[in-house]
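Undergrad: Return a 3D structure for these sequence lines:
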Amino acid sequence: MTSASAGRHLSIDAVRGFAVLGILLMNIVGMGLPSFAYIDPTYAGGSTGADMWTWAVNNVFTDGKMRALFTMLFGASTVLIADRAEAGTGLSPAATHYRRMLWLLLIGLLHAVFLWFGDILVPYAIAGLIVFPFRKLSPRVQIAIGVAILVLLLAKNAMGPGIPSPPPGAKAAELAGFRGDFLDATQARLNMLVLFYLIIHPFDTLPEAIGQMFIGMALFRVGFFTLGWSTRAYALTMAIGYLIAAPFTAWLAYGIQQSGFEPKTLHELEVWQQLSRPFIALAHASVLLLMIRAGWLEVLTTRLAAAGRMAFSNYLMTSVITSLVFCGYGFGLYGELSRAQQLWVVAGVWAFILLWSRPWLARFHYGPFEWLWRSLVQWKPQPFVKGAKPATATT
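TA: Next up, the predicted model:
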């Protein structure tokens, strides 16, 4: 299904909107609690009752799955935007893409330092630079490359030493930093960036993004994200995700919980969850795609599509809102809410995204940060307020 706006695919936009909402279910833990709580709920945020159930459900259905879906869609958009650039009269596909990635890299660095150390824009920009030359490979080859990268990453992690324990005093340092003023929080983010990229996940984020982008490019080419599959094929994807991959993940999560989150067991079992992530992610997407095909809950799917058209703005605005909620220069709730209580913040941000995106796009051609990104790529201001003719799509 294609929307009337610049030949956009409503289905892609809706799945992207769904993914950007879902990512917050996991990011909120690192945004409002000492970071190691993301891996181990006994570290902070509560590990009994509703807090444990929140960890368990998210571990099975959202942890890594929403990011995988968002990353696949980034790969799909790489192909889509290049195709549009080839058909247009503006910048070449290569010039468009590499300008986009370089500006995304800069914006991502600013985002990581001043708003959210768990930023995904920087690895996306670097991965995007790498995968672009391979966008015209056959879908079969792209799938093979993507799967090979993810399998090698799984093997590397399975044979690795495991996740290191947080350094002594790390929790106290994070609590003090993020409860402090803006400079204190900025220093805490810089410390976390060093810890995250040099100690905890030094060689994981980028290859995972590259592998998933290859798969996303292939899935776009074969029509998965544009309702090109049969209802039976989407139903089969759902069955694999929900009847095989999800129970397998739940079994691993149960083993982790039963061990009391013992570090060795945590690592050994969590590694194998990488196998099921793409299948559960694609099952989620299949549900939404079938809803769009059937015309079910159009009020919701059209709002998700608007949120997806503004995914860049909504991703960054999420960080702005949560930094004000949790950091000392805002409401100062860092470390104060349990894992389950954080879901109220998630619900509030979701409501904001779903309520503002559609009315905004009724008046403006693009989200605010999409407009900025497009203007930087073209190196001139793009039409913004409705009534002016929109420029050729470049982002």
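Undergrad: Only C-alpha atoms from now on, for both contacts and neighbour counts.
TA: OK.
Undergrad: Assign a three-state SS to Leu304, would you?
TA: helix (DSSP: H, G, I helix; E, B strand; the rest coil).
Undergrad: That one: neighbour count?
TA: 30 (other C-alpha atoms under 10 Å).
Undergrad: thought it was touching Leu354?
TA: Yes - taking contacts as C-alpha atoms under 8 Å, Leu304 lies within contact range of Leu354: 6.8 Å.
Undergrad: Helices along the stretch 151-300 of the chain, start to end?
TA: Assigned by DSSP state H, counting those that start in this stretch, the helices in the stretch 151-300 of the chain fall at 170-178, 182-195, 205-221, 231-239, 246-258, 263-271, 273-294, 298-309.
Undergrad: The stretch 1-150 of the chain now?
TA: 10-32, 49-61, 65-87, 93-114, 121-131, 139-159.
Undergrad: another one to check against the first:
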Amino acid sequence: MTALTHAHGTNPTARGPVRRAERALAPDLARGSMLLLIALANAAVAVFGNQPGAEASPHGWERPFNLLMFVFVHARAYPMFAVMFGYGLVQLARRQDASGAGSGAARSVLVRRNAWLVVFGLVHAALLNFGDFLGAYGIVGIVFTLVLLRRGEKVQRMVLWLWAAMTVYPLALGAVALHRALNGGPGSAPAPAVGVDSLTAPDYLTSIGDRLTEWPVHTLTVLPFIIIVWLGAWAARRGVLEDPARHRKLLVRTAVAGLGIAFAGGVPLGLVSAGFLHADQAAVDAFTLLYEVSGQFGGPGYVALFGLLALRLSRGRRSSRERPVVGALAALGQRSLSGYLFQSLVWVVVLSPYALDLGGRTGSPTLAAAVTAVLAWLATVLGAASLQRRSLPGPAEKVLRRLTYGPRKG
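TA: This next block holds a predicted model:
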């Protein structure tokens, strides 16, 4: 099936959320695993009080750590969730269509769910994290549902042309950055770091006020990821992750091209941040633009990589979800909203200067951020596995489903 079914059944009632048997492994495995990279990125931002979050004067092991973060994590991990968000929009609409509820019911469910995501985002931002993405997801989800979801194949294929054209941009930026690096004068311009007031606030109430002014600006800056969401929706219409064997060539090409551009684009600024490369301000500005533009290609690249991993696991003797580690990661993927919100709570309690301030009280803020991120992520993996054994949803998922479908559909 290459397009959404325009069902016009007589039953106007929307069906409930996805059932366990309907879930493909790749999306859940991707979400659960990539929450580790989200944790590493956000913990670093919380510790250093700026974006993208990196030690300004790294020493010893902190230098290669900075490099790895810019190459693999910063601005490269979150686009994967945008791809999966678009994928999920189409899956949800398709389930409604298949139930005979009708296209109107699907649209109603999607708009209602995404409107509640905006509310979740506002509360999340006010209480915990200025860098919330839920509100932006909700806004993009509403726009996509009303403008693009039901468009025909010709319109849907436009996103492929957009991505093909966008590929030229980071390649051109890379050439510019290389030219400036080779021909620029001596200098030691630092990697950019944009301070965030809420992360350095003297108390929690002040941080709330700061976040309420920071969140709208942050949300506006990430709304253009609707193009990444659209790409995920295109992939969902073709069932790329439900049938990775059929789409193996596409997944391989996407993983190689997407991750190749994303990783290579992060290297120059990563070398500057790590202190391995010294350049003048013009060169660093070029490195920064390359880093920002190339990061979006990490989204489809990482998704494709997990699609291939799921294909490899499916060929084993045991069911993929019967493998303890795989099953636990997939369980977290099913409860990624709860895992994401839990992480933000940890950053406030453990890393905020007005709370435990682990980064400020230890000799290495980088180490504090890394250890806290890994432990927080492991806690969510174990918690999700425990809920999975009892067939329980995550608490945030339970609330969102109740608000979206009502008490009898939750």
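Undergrad: Kindly compare burial across the helices of the stretch 151-300 of structure 1 and name the winner.
TA: For the helices of the stretch 151-300 of structure 1, the largest average neighbour count (mean count of other C-alpha atoms under 10 Å) is found in helix 205-221, namely a mean of 25.
Undergrad: That one relative to helix 65-87, how many degrees between them?
TA: 60 degrees (axes from the mean of the first three to the mean of the last three C-alpha atoms, to 10 degrees).
Undergrad: contact partners of helix 205-221 of structure 1?
TA: 68, 71-79, 123-124, 126-128, 130-131, 135, 138-140, 142-143, 145-150, 153, 225-226 (C-alpha atoms under 8 Å, 6 or more residues apart in numbering).
Undergrad: related to what we said a few turns ago, ranking the helices of the stretch 1-150 of structure 1 by burial, who's on top?
TA: Note that of those, helix 10-32 is the most buried (mean count of other C-alpha under 10 Å), with a mean of 24.
Undergrad: what span of structure 2 lines up against that one?
TA: Alignment of helix 10-32 of structure 1 against structure 2: residues 25-47, by TM-score structural alignment.
Undergrad: just to revisit the earlier point, as TSV, the helices of the stretch 1-150 of structure 1 with distance to His201 of structure 1 would be great.
TA: Listed next are the helices of the stretch 1-150 of structure 1 as TSV, based on distance: least, C-alpha to C-alpha, whole Å:
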stretch	distance to His201 of structure 1
helix 10-32	15
helix 49-61	18
helix 65-87	15
helix 93-114	16
helix 121-131	12
helix 139-159	10
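Undergrad: To Tyr334 of structure 1, which of these lies closest?
TA: helix 10-32 (4.8 Å; C-alpha to C-alpha).
Undergrad: Work out the gap between that closest one and the centre of the chain.
TA: 6 Å (C-alpha atoms, centre = their mean, to the nearest Å).
Undergrad: distance from that helix to structure 2 after superposition?
TA: Comparison of helix 10-32 of structure 1 with structure 2 after fitting gives an average deviation of 1.7 Å (mean C-alpha distance after the TM-score superposition for structure 1).
Undergrad: Packing partners of that helix?
TA: helix 65-87, helix 273-294, helix 298-309, helix 311-326, helix 342-363 (3 or more C-alpha pairs under 8 Å, 6 or more residues apart in numbering; DSSP states H and E).
Undergrad: Would you check the span in structure 2 matched by the first one?
TA: Using TM-score structural alignment, helix 65-87 of structure 1 lines up with residues 76-98 of structure 2.
Undergrad: Quickly note the distance from the counterpart of Ser344 of structure 2 in structure 1 to Trp251 of structure 1.
TA: The equivalent of Ser344 of structure 2 in structure 1 is Ser319 (alignment by TM-score structural alignment). From Ser319 of structure 1 across to Trp251 of structure 1, the span is 33 Å (C-alpha to C-alpha, to the nearest Å).
Undergrad: just Ala362 of structure 1 next, same as before
TA: Relative to Trp251 of structure 1, and taking C-alpha to C-alpha, Ala362 of structure 1 is found at 46 Å.
Undergrad: With Ala170 of structure 1 instead?
TA: Ala170 of structure 1 is 31 Å from Trp251 of structure 1, by C-alpha to C-alpha.
Undergrad: Of the helices of the stretch 1-150 of structure 1, which is nearest Ala294 of structure 1?
TA: Going by C-alpha to C-alpha, the one of the helices of the stretch 1-150 of structure 1 nearest Ala294 of structure 1 is helix 10-32, 12.0 Å.
Undergrad: Before I go, just wanted to say thanks for your time.
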